[in-house]
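Colleague: Here is a sequence together with a model predicted from it:
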Amino acid sequence: MVQASISQKNLFGTGKELDLSIDNSRVTKTARIRYFNPYHTPNGVSRGFYLSFIDIDAGEAGLVDYINETTSLGVNYRFPLSEHNAFGFSFGPDRVKLQSTSETPPEIDAYIKVHPDDWLLKTTANWTHDTRDSILYPTRGFYAIISGEAGLPASDVEYYKAGIRGDIYIPFVYDIAFRVGGDMGYGAAYGDTKLFPFYKNYYAGGPNSVRGYKARSLGPEDSGLTPRPLGGNRKLTGTAEILIPFFGAETQDKRFALFVDGGMVFGPNEDVELNELRYAAGIGLNWYSPVGPLQLSYAVPLNDEPEDDIEKFQFTFGRSFR
């Protein structure tokens, strides 16, 4: 695996940012360049440009087996609406090239034969509301984001996705906090497109989702000889946890968590049934280490089925906490 990145946060003393990164691993090969101007206008509007190439071997990630090469180019803006509210959007073309393998299941192979090389005129938009007292370790406040994504009518594939995610932090004593969070998403095709593109599916299971279950394992599976997670066009997950700091520590960079997670994803031909949600309870450690965010958890599934992939101990590094 090869990873490299260069980041300049104050380009030529202007306050503008330039990021370059490459990643060559067994699952993904990526190259990205991003330019960002946080002071595009005097009233705080920011603007950025991006160019990226991503090559994903989904089978190596334990998902339905296919290869996805996506090239993206676009511009994004962020508008501050008030002290606690902001609106952002992006716009640009994506080229999506799909390739079957010898292990690709029939339903995915049939889709790829119809859509082997598509152009998407993609746009995204989001509204955020944030009253948390800290970005890294909040103990009080509310965070919410409503987001959308669409392949516009000029695209080879016309689709849309909409989601809402939120967290409420309630303080107790001695910097102990209670958090309740939820995440819902829905996607569908429209216009001349009949099927929602499977590579835009939602997934559930694993860290930052439903701990105690293997990452991305919950929900529909493909029809292959060895079924693999396919994801779904609808997602529902939630969590409740008590966040406990390290008492006596000089810095507030780590917390224990006692949690209960729940969730599931559903396919387009399935009913959303709450009794199908999977639950798990456990204990975790969140630590902003000197080299990046680190999360450890041990969870016990509460209502798993024989076909579920269980993974009680989980570890993630380099990804921000929920």
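Modeller: Thanks, I have it.
Colleague: Every contact and neighbour count from this point should use C-alpha atoms.
Modeller: OK.
Colleague: Quick check, residue 46 in contact with residue 16.
Modeller: No. No contact is recorded between residue 46 and residue 16 when judged using Cα atoms under 8 Å, the distance being 10.0 Å.
Colleague: Quick check: neighbours shared by those two?
Modeller: Any residue near both residue 46 and residue 16 by Cα atoms under 8 Å, 6 or more residues apart in numbering counts here, and that gives 36-39.
Colleague: just those residues now: which is nearest residue 267?
Modeller: For the shared contacts of residue 46 and residue 16, the minimum distance to residue 267 (Cα to Cα) is 37.0 Å, reached by residue 36.
Colleague: Which helix or strand contains the closest one?
Modeller: Applying DSSP states H and E as the criterion places residue 36 in strand 28-37.
Colleague: what's the next secondary structure element after that strand?
Modeller: As assigned by DSSP H and E, the chain's next helix or strand after strand 28-37 is strand 46-57.
Colleague: then this one, side by side with the first:
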Amino acid sequence: MLTRFARVILLTLWLAASAQAATFTIEDIEVEGLERIAPGTVFTNLPVQVGDVFDDARSAEVVRALFRTGFFSDVSLRRRDNVLVVVVEERPAINEINISGNRDIKDDELMEALRQVGMSRGRVFNRTVLERMENELRQQYFARGKYNVRIDVEVEELPRNRVDVNIDIAEGQVAKIRRINLVGNEAFEDKEILRRFDSGIPRWYAFFSRRDHYSRQKLSGDLEKLRSKYLDSGYVNFSIDSTQVTLTPDRKDIYITVNVDEGEQYTLSDVRLGGSLIVDEEELMELVDIAPGDVFSRARITEAAERITQRLGEEGYAFANVNPIPEMDDDNREVSLTLFVDPGQRVYVRRINFTGNARTKDEVFRREMRQMEGGWYNASHVDRSRVRLQRLSYVESVNIETRRVPGQEDQVDLDITVKERLSGSFTVGVGYAQTEGVLFNLGLSQDNFFGTGNRLSLNFSNSTVHTIYSVSYVNPYYTMDGISRGFSLFYRETDASRADITRYATNRFGGTVSYGIPLTEFDTFRITPGYEHVEVLTSASSPVEVTDYLDRQGNNFDLYSIEASFTHDTRDRTVFATEGNLQRVGLKVTIPGSDLEFYKADYRMQWIRRLSESLSFGLSGEIGYAETYGDDEVPFFEHYFAGGTRSVRGYRDFSLGPRDSTNNDPFGGTFRTVGSAELLFPPPFLDDAGNMRMSLFFDAGQVYRSYEDFDAGEIRTSVGVGMTWLSPVGALTFSLAQALNEGPDDETQVFQFSIGAAF
């Protein structure tokens, strides 16, 4: 029996012999087992080459290097004489990734999430990535509040070492917020804070609200709102200590707890300017609406800095920066504030580039620009250019980016991206209007005719009240200075009795030529000469006021007129304006040679102010006055009327004011005054409704036989709620109104609607 020493000697000799046998000089390298991967990929990653001495240490190095590529599931080495044979087993390639069952998250978003964890079509399939992939998909749904999502993954093997990855998703329901608890707040009540949140319990009237749907991003935004409220109220040391989101065992309900530390309230002890001011210090200080003694407010400080930046932008400093620098006095709970002004380099605009205008010619947009190429940059001119572009009916949105010219410190380019909306329509429709009954409409309109910005309209409409044929064409830039010119021709048949007003009918045809002359950026003068022929038809039931007038004047009239108007318009938009005001004064006069001599003077105003991001308050009013300068009275077919969705809601269309003596039908008058106060807001039951707006309104108005008959006590009033919807068939206006002081002859109507409301 060998001694232990002898056994050790024999083992040492055997290992030495084996090591010598495994060591050899590589004369060639062969690769076996490749199907899709090129041999060059293997040779590129091999740490050895022909001529190297190969031993066991190099063997482990080769295997590790090939595994690191991720292409192979198995690697082994063999020796045939002095040839190194590398035997590999490739991982399968992903042929397709099929996702089903997803509704809340689109395929593209899920595919992007998979790419981030290394799973995409054409890449090598690695089963170890599956778990990571499933976790990533769950995180995508967890971020949207769907905590009971179920994800099933099936790997289907295909020929040529390929696989399909089939992902079936059962999204489940969004976990709903049942309560948000605030801990540590003393300055503000829970209700005052939570009503600013996008997360929470839906309001009782918000039937389709998603406010109680939990989202991590939405909660983060709410916490920022909470922080802003305290910082805007002087609590400069406010902090959110912790936020706990608790999920019930069934993963359907969520309870949120927010712990806050309010700190103390601070006031301003001093406000001053520093840095390079460029503009006179007194002028800049007038833009700062905060003063010593005021409660510290981050929002007011930010607004002051933005106003200063805007003012410097008007001097050409496009990249001016105003940094608020506070100095804290914790003992007295005061803040000394310095607004440090860094104007940067003054720049001028080298080029203005438009993108997104696939249908509209470049020059159509350029003529709206108030910032010129080659001029000093002016922030107010850029902003006004944006508004003018937004006001074009064929533009949906405008984005202006100020970009530095590479290598030039004093030059910028304006990159303007416009999103066009459909500017033309061909309509064939049948509908119903409350006043006019069944409607038939055939129309062709184009607000951007062949991309020129010109407007063309051809229309035919028929109802129980009206039959209308019309054609119009307007060139808003007839001259380079912005003078517009338009033409219109029309033929209109009207049966007034079908609208429940005085019993007569008219046939009218004529035409106009209109010129609009811009006086300033916001002011326009318009003059419109025109001709109209009017034929009046009566029946046995026509009132004596109508028949007596026609006995004196006849029933066919040729009217030559000139209409002039002055408009001041600072509204941010022409449809659904949220800020600005409109003032319009108009006068229409029949000139000598006309069969009738009269004039009509009108005044219209609209004033609107934004109260918050989604809330605006508006006042509007109209006054109309007609008078004759001949021997007879104003023709009855030129009378004013009131009542209905366009004047005093809650009263039947045209029903207010004087009535005829024969049938007691509305007869209208020569003096009208109407007005409205409205609180404007988006529909509370829809999260995104850019084409809808609601209002709480108070309407007032009346029509009088003449100005001398005006009596403020006769003005009719109403209150209610209204909604306007810019539908594919036109603007639809609905209202629910309660008349407040109707008279014995007034006709009230709680629910009203109309098509094609004016703005």
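Modeller: Received the coordinates, thanks. Fair warning: this is a prediction, and the values are worked out from it, not measured in the lab.
Colleague: Now compute the TM-score of the two chains, please.
Modeller: The TM-score (TM-score structural alignment, normalised by the length of structure 1) is 0.94; 319 aligned residues with a Cα RMSD of 1.7 Å.
Colleague: Give me the range in structure 2 that the strand holding residue 36 of structure 1 lines up against.
Modeller: Here strand 28-37 of structure 1 aligns to structure 2 at residues 466-475, judged by TM-score structural alignment.
Colleague: in the matching stretch, what counts as buried?
Modeller: Judged by neighbour count (16 or more other Cα atoms under 10 Å), stretch 466-475 of structure 2 contains these buried residues: 466-475.
Colleague: I'd say residue 660 of structure 2 and residue 669 touch.
Modeller: No. Because the distance of 10.7 Å does not satisfy Cα under 8 Å, residue 660 of structure 2 is recorded as not touching residue 669.
Colleague: So between these two, which is more surrounded?
Modeller: residue 669 (27 against 18; other Cα atoms under 10 Å).
Colleague: dump the residue contacts of the more buried one.
Modeller: Shown here is residue 669 of structure 2, whose contacts under the criterion Cα under 8 Å, 6+ apart are 636, 639-641, 657-658, 703-706.
Colleague: Now with 10 Å, please.
Modeller: 624-626, 634, 636-642, 656-659, 702-707 (Cα atoms under 10 Å, 6 or more residues apart in numbering).
Colleague: Which members of the residues you listed are positioned in strands?
Modeller: Using DSSP state E, 624-626, 702-704 are the members of the contacts of residue 669 of structure 2 that sit in strands.
Colleague: can you map out the helices along the stretch 351-500 of structure 2?
Modeller: If DSSP state H, counting those that start in this stretch is used as the criterion, the helices of the stretch 351-500 of structure 2 fall at 362-366, 379-390.
Colleague: Please enumerate the helices of structure 1.
Modeller: The residue ranges that make up the helices of structure 1, judged by DSSP state H, are 106-114.
Colleague: who's sitting farthest from the centroid in it?
Modeller: The C-alpha centroid of structure 1 is most remote from residue 248, which lies 34.1 Å away (Cα atoms, centre = their mean).
Colleague: could I get the shared contacts of residue 46 and residue 16 of structure 1 as CSV with distance to residue 118 of structure 1?
Modeller: What follows is these, written out as CSV (distance: Cα to Cα, whole Å):
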residue, distance to residue 118 of structure 1
36, 28
37, 31
38, 33
39, 35
